[in-house]
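Enquirer: Next comes the sequence, and after it the predicted model I'd like to discuss.
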Amino acid sequence: MDATFWATVALVLFLALIFYMKVPGTVGKSLDARAEKIKAELEEARRLREEAQQLLAEYQRKRKEAEKEAAEIVEHAKREAGQLVAEAKQKTEDYVTRRAALAEQKIGQAERDAVNEVRARAVDIAVEAARTVLAGKVDQKVGGELFKSSLDALKTRLN
């Protein structure tokens, strides 16, 4: 009996033992379980990918809406700023107009006051000059009466 015979017998016994212990079935079940696990992982990955694509689409939509809203806010702010500028310009023009009118009134009043003061001074000078001239020509009693009557006449004219 040679070694080949014993190697063949050992191989046959080994194969019989493997089949007796149902190793091919166990290996098959193990491979099937592993295939099922891989299939479930692939299905989960596909589901997660679809969910991620949906979330991405939703976030892109929200980003577009936010950009649109931001653009509307900026446009609204620009309109308000334009209105505020126009309103401020109008108020400034009104203020300048009122101040100019007030200044014109003050200037007019100052002119009237100056004219009245010049008139009063002119009357005082005229009265003094008349008194001096009349004092030299008329006696004091007649001069005093003339002065009083002239002064009364002048006062009635001014009032």
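Expert: Noted; the coordinates are in hand.

Enquirer: contacts and neighbour counts: CA atoms only from here.
Expert: Fine.

Enquirer: Which elements pack onto the longest helix along the chain?
Expert: Secondary structure of the chain per DSSP state H: the longest helix is helix 23-137. If contacts are counted by 3 or more C-alpha pairs under 8 Å, 6 or more residues apart in numbering; DSSP states H and E, helix 23-137 sits against helix 140-158.

Enquirer: Show residues contacting the helix it packs on.
Expert: The contact list for helix 140-158, computed with C-alpha atoms under 8 Å, 6 or more residues apart in numbering, reads Val127, Arg131, Leu134, Ala135.

Enquirer: which residues sit in contact with Thr4?
Expert: Thr4 touches nothing, counting by C-alpha under 8 Å, 6+ apart.

Enquirer: Distance of the residue nearest the centre of the chain relative to Gln54?
Expert: With the centre of the chain defined as its mean C-alpha position, the nearest residue by C-alpha atoms, centre = their mean is Ala77, 5.7 Å away. Here Ala77 is placed at a distance of 34 Å from Gln54 (C-alpha to C-alpha, to the nearest Å).

Enquirer: ok, back up a step: chain center to the longest helix of the chain: distance?
Expert: In terms of C-alpha atoms, centre = their mean, to the nearest Å, the centre of helix 23-137 is set 4 Å apart from its chain centre.

Enquirer: cool, and stretch 21-34?
Expert: 73 Å.

Enquirer: burial count for Asp124?
Expert: 13 (other C-alpha atoms under 10 Å).

Enquirer: Below is structure B, check it against A:
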Amino acid sequence: MPDILTILAAAEDGKAVPAAFGVQDYQWVSLAMLVLIGVFVWKKVPGLITGGLDSKIAEIKQQLDEAKTLRAEAEGLRNEYAAKIASAEQDAEKMMEGAQREADAILDKAKADGEAMVRRRKKMAEDKIAAAERDAVAGVKAKAVEAATSASRTLIADRHSSDADTQLADQVIGSL
């Protein structure tokens, strides 16, 4: 039996190549192709291949549809959260404005209360000073009255006699 290299070399030289069962090598290739095609047709391989491809296509379409749905949901959530963030920012801004107004109102009230307290304290101090002045004036007047009565007694005692008293009493009665 010749080896494969010998057969190949002979085929290149154009010499006759031995054939098995009287069939040439190109005929064996054709026969193998026919058998293969026959098996494919008999086993419905093209249908299986197209069926497999169709099921794979359907699965990919389903995955794409699911991805589109998920993307739409994600965009909806993103828009919802963007709106919530914008709303939260507006609420925060309003809260800051309200807090600023409250702080300004508290400062204004504190100023007004402080000024009112200063006025009250000033009034109280002025009232105390006026009361002290009145007390001092009353004290001075009392001392002056005391000094005047004491001086009057002394003067009357020194200058008036009983005759002068009688004469003074007569003058007063006569003027009435």
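Expert: All right, it came through fine. In this text the structure is predicted, and so the values were computed from the model without any measurement.

Enquirer: ok so, going back, any idea how far the residue nearest to the centre of the first structure is from Gln83 of the first structure?
Expert: Remark: distance between Ala77 of the first structure and Gln83 of the first structure (C-alpha to C-alpha) = 10 Å.

Enquirer: Ok, Ala57 of the first structure next?
Expert: Counting by C-alpha to C-alpha - Ala57 of the first structure and Gln83 of the first structure are separated by 39 Å.

Enquirer: Ile107 of the first structure too?
Expert: 36 Å.

Enquirer: And Val12 of the first structure, by the same measure?
Expert: 101 Å.

Enquirer: Likewise for Tyr59 of the first structure?
Expert: On the measure of C-alpha to C-alpha, Tyr59 of the first structure and Gln83 of the first structure end up 36 Å apart.

Enquirer: Same check on Tyr20 of the first structure?
Expert: Tyr20 of the first structure is 95 Å from Gln83 of the first structure, by C-alpha to C-alpha.

Enquirer: do the same with Gln140 of the first structure
Expert: Counting by C-alpha to C-alpha - Gln140 of the first structure and Gln83 of the first structure are separated by 80 Å.

Enquirer: try Thr156 of the first structure
Expert: Counting by C-alpha to C-alpha - Thr156 of the first structure and Gln83 of the first structure are separated by 60 Å.

Enquirer: the more surrounded of those two?
Expert: Neighbour totals were compared for Thr156 of the first structure and Gln83, and Gln83 leads with 12 against 8 (other C-alpha under 10 Å).

Enquirer: What's the more buried one aligned with over in the second structure?
Expert: In the second structure, Gln83 of the first structure lines up with Ala105, judged by TM-score structural alignment.

Enquirer: for Glu36 of the first structure, same thing?
Expert: In the second structure, Glu36 of the first structure lands on Ala58 (TM-score structural alignment).

Enquirer: count of neighbours near its match?
Expert: For Ala58 of the second structure, using other C-alpha under 10 Å, the count is 12.

Enquirer: And Leu5 of the second structure, by the same measure?
Expert: The burial count for Leu5 of the second structure: 9, using other C-alpha under 10 Å.

Enquirer: That one: helix or strand, and which one exactly?
Expert: If you go by DSSP states H and E, Leu5 of the second structure is part of helix 4-13.

Enquirer: residues in the first structure matched by that helix, start to end?
Expert: Going by TM-score structural alignment: helix 4-13 of the second structure matches no residues.

Enquirer: just stretch 119-134 of the second structure next, same as before
Expert: Using TM-score structural alignment, stretch 119-134 of the second structure pairs with 97-112 in the first structure.

Enquirer: how far apart are the matching stretch and its match in the second structure?
Expert: Its aligned residues in the second structure lie a mean 1.1 Å from stretch 97-112 of the first structure after superposition (mean C-alpha distance after the TM-score superposition for the first structure).
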